[in-house]
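# sharing a sequence plus its predicted fold:
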Amino acid sequence: MGRGKTKAQKRADWRNSRDENNPEMPRKKFYRQRAHANPFSDHHLSYPASPDDMDWSTYYPGFVAQNPLDNGEPQKTETSSTLAASRSLTKDVEVVDIGCGFGGLLVALAPLLPDSLILGLEIRVQVTHFVQDRIRALRAQNQEKNLYQNIACLRANTMKFLPNFFRKGQLSKIFICFPDPHFKVRKHKARIVSSTLNSEYAYALRPGGIVYTITDVESLHQWMVEHLEGHPSFERISPEEEAADPCVEVMKKETEEGKKVERNSGPKFVALFRRVEDPPW
């Protein structure tokens, strides 16, 4: 008796059977992967040499600017700078969800921040594919309303390549939702909030920009608060201002991990930090 199809074969069959013109919502069972990935491993990632080399046009097709180079005349061989100009967007990405998981926060933020381009960064291959397929399906299902054009997801290792994607002061919001706690002390170097990484967040965030953090692990919450409060580029936002921010409620309720914590009646620890102005020098 022959063996049945492997999970990989079933995944491939399901994807190949999808109608690209009218895609259905993806099902998680066809995108299963380990819960965590080692950020120090070589994941054979593709990334731009600099933010100016990044082609965002395939991620946000609804925001592609009219080609300033297309004047009807024959073009000379394109350089990297002319290529970048030919695929520029009408606005920059300015909101980032680091470790976006299955995209719950992205989908919820899309109508809340309709004038902002929002990007999910995810290191796991299958999870990235799920979010990309989810966005593709949502766009197809909401074509008449032109919704979900402002969100996208790409596979990236934030710990290594954040400055390759974003210019200094480009971002207005960074979300860090339910990150891997890395409980063992020898694993703490893999935590997504650290003195070194906080400097990269400060580089990418404009003054007044906000880092949003949430976790159900109190010791990790204390770690993130300690490291962000201890960084000269950040100050903690008051509880009153935090409560008035509509993104906080979305962050608590719309992420997959947040829903899981809610079902289990677990705690949620939230802290927001504002990027302060650089010293005059």
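Here it is on my side, so go on.
# hey, let's count contacts and neighbours off CA atoms from now on
Noted.
# tell me where the stretch 101-250 of the chain has strands.
For the stretch 101-250 of the chain, the strands defined by DSSP state E, counting those that start in this stretch cover 117-122, 151-155, 171-177, 205-215, 234-236.
# what residue lies at the spatial centre of this protein?
In the chain, the centroid-proximal residue (C-alpha atoms, centre = their mean) is Gly120; its distance is 1.9 Å.
# buried ones in stretch 149-161?
By neighbour count on 16 or more other C-alpha atoms under 10 Å, the buried set for stretch 149-161 is 149-159, 161.
# and for stretch 132-147?
Under the neighbour-count criterion of 16+ other C-alpha under 10 Å, stretch 132-147 has 132-141, 147 buried.
# report the angle between the axes of the helix ranked longest in the chain and strand 151-155?
Using DSSP state H, we find that the single longest helix of the chain is helix 125-141. Here helix 125-141 points in a direction 160 degrees away from that of strand 151-155 (axes from the mean of the first three to the mean of the last three C-alpha atoms, to 10 degrees).
# below is an additional structure, to be compared with the one above:
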Amino acid sequence: MRRMAEQLNKKQKRAHYRQAQKENGISALPRKKFYRQRAHANVFSDHQLVYPKSPAHMDWTTYFPAFVADTDPITTAQPAETSLSNATNLYPRKLTKEVEVVDIGCGFGGLLVALAPALPDTLILGMEIRTSVAEYVQHRIAALRTQNPGTDLYQNISCLRANTMKFLPNFFRKGQLTKAFICFPDPHFKHRKHKARIVSTTLNSEYAYALRPGGIVYTITDVEDLHNWMVQHLETHPIFERISEEEQEADPCVEIMKTETEESKKVGRNKGQKFVALFRRLEDPPW
């Protein structure tokens, strides 16, 4: 058996490990080396993603099972376009509260895990486009929940695979979020790749749509050029204002963001700089 295992290539070893995780139950923290994937993903590709038609069609109960509300089936007439393929929407189970915090491009989930006990009464979602990385975070959360039986620890965090640049409004209704974290995003250094940056004029309007007035966008990077880009695009957006340095340093989420993500730890080990900027979502202007 050992000889056969030694003959497996890296891809086969990863597949065996992850299959064993699913079959044996996830109680131990996953090993990151079995979930490695390229750092870059083409955000303009299809990726065969599954996403809801609208926030009303999203079933969050599998992501936050500890917060499922006991509700009776809805018996009112459904829209004409409802099909058998969407039969689960005829009897939707709901949560006792909504997702309010999102980590866009959550990576290996360091921020999610650190925020869970810091914001125990808030549902926090990580969104990650890379298949293996999203699966790692899901297994990591499942293991942490198993290791903390009889408590609410880590029940308030979850992760799904999604392309935020394309489908953010499919998951969140207008004004649903209170915080959106953008931590160490892909800098896309080449000018022709700037259209793939996660902060842009168009995407900032989508963040403004999903955030409620007073909601905050948190940004951090170790690339000064990208920091200046994000600051420029968020400062010039009419619905965002930059938060002062004093208020920024008083926010406990900032320290967590600066120290707990995998990228922030890597930058710290390399003694690099971390550039932080926070932006508050303003009230909608009067018509």
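Nice, I can see it. Everything numeric here is computed off the predicted structure, so don't read it as measured data.
# count the residues that sit near the corresponding residue of structure 2 for Ala8 of structure 1.
Using TM-score structural alignment, the equivalent of Ala8 of structure 1 in structure 2 is Lys11. Residues lying near Lys11 of structure 2 (other C-alpha atoms under 10 Å) number 10.
# picking up where we left off before, with distance to Glu254 of structure 1 added, can I get the strands of the stretch 101-250 of structure 1 in JSON lines?
Listed next are the strands of the stretch 101-250 of structure 1 as JSON lines, based on distance: least, C-alpha to C-alpha, whole Å:
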{"stretch": "strand 117-122", "distance to Glu254 of structure 1": "14"}
{"stretch": "strand 151-155", "distance to Glu254 of structure 1": "15"}
{"stretch": "strand 171-177", "distance to Glu254 of structure 1": "11"}
{"stretch": "strand 205-215", "distance to Glu254 of structure 1": "12"}
{"stretch": "strand 234-236", "distance to Glu254 of structure 1": "23"}
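# residue contacts, Thr196 of structure 1?
Neighbouring residues of Thr196 of structure 1 by C-alpha atoms under 8 Å, 6 or more residues apart in numbering: there are none.
# hmm, back to that, from the buried residues of stretch 149-161 of structure 1, which single one is nearest Leu197 of structure 1?
Within those, proximity to Leu197 of structure 1 (C-alpha to C-alpha) peaks at Met159, which comes in at 6.9 Å.
# between the strands of the stretch 101-250 of structure 1, which one is nearest to Thr58 of structure 1?
Of all the strands of the stretch 101-250 of structure 1, it is strand 151-155 that lies closest to Thr58 of structure 1, at 9.4 Å by C-alpha to C-alpha.
# which part of structure 2 matches that closest one?
Under TM-score structural alignment, the counterpart of strand 151-155 of structure 1 in structure 2 spans residues 157-161.
# what of stretch 259-269 of structure 1?
Using TM-score structural alignment, stretch 259-269 of structure 1 corresponds to residues 265-275 of structure 2.
# ok, now stretch 175-184 of structure 1?
Aligning stretch 175-184 of structure 1 against structure 2 (TM-score structural alignment) gives residues 181-190.
# chain center to the matching stretch, what's the gap?
From the chain centre to the centre of stretch 181-190 of structure 2 is a distance of 14 Å (C-alpha atoms, centre = their mean, to the nearest Å).
# could you pull out the helices for the stretch 151-281 of structure 1?
158-165, 195-204, 218-229, 239-244, 246-254, 256-263 (DSSP state H, counting those that start in this stretch).
# got a markdown table for these, with distance to Phe175 of structure 1 too?
Shown next, in a markdown table, are those (distance: least, C-alpha to C-alpha, whole Å):
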| stretch | distance to Phe175 of structure 1 |
| --- | --- |
| helix 158-165 | 12 |
| helix 195-204 | 11 |
| helix 218-229 | 13 |
| helix 239-244 | 14 |
| helix 246-254 | 8 |
| helix 256-263 | 13 |
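# among the ones you listed, which is the most enclosed?
Mean neighbour count (mean count of other C-alpha atoms under 10 Å) peaks for helix 195-204 among those, with a mean of 19.
# what span of structure 2 lines up against it?
Aligned using TM-score structural alignment, helix 195-204 of structure 1 spans residues 201-210 in structure 2.
# and for stretch 24-33 of structure 1?
Aligned using TM-score structural alignment, stretch 24-33 of structure 1 spans residues 28-37 in structure 2.
# over to stretch 128-140 of structure 1?
Mapped onto structure 2 using TM-score structural alignment, stretch 128-140 of structure 1 spans residues 134-146.
# quick check: the residue nearest to Ser86 of structure 1 when sequence neighbours are not counted vs Thr79 of structure 1, distance?
Leaving aside its chain neighbours, Ser86 of structure 1 sits nearest to Asn67 (5.1 Å; criterion: C-alpha to C-alpha, 6 or more residues apart in numbering). Per C-alpha to C-alpha, to the nearest Å, Asn67 of structure 1 is found 15 Å from Thr79 of structure 1.
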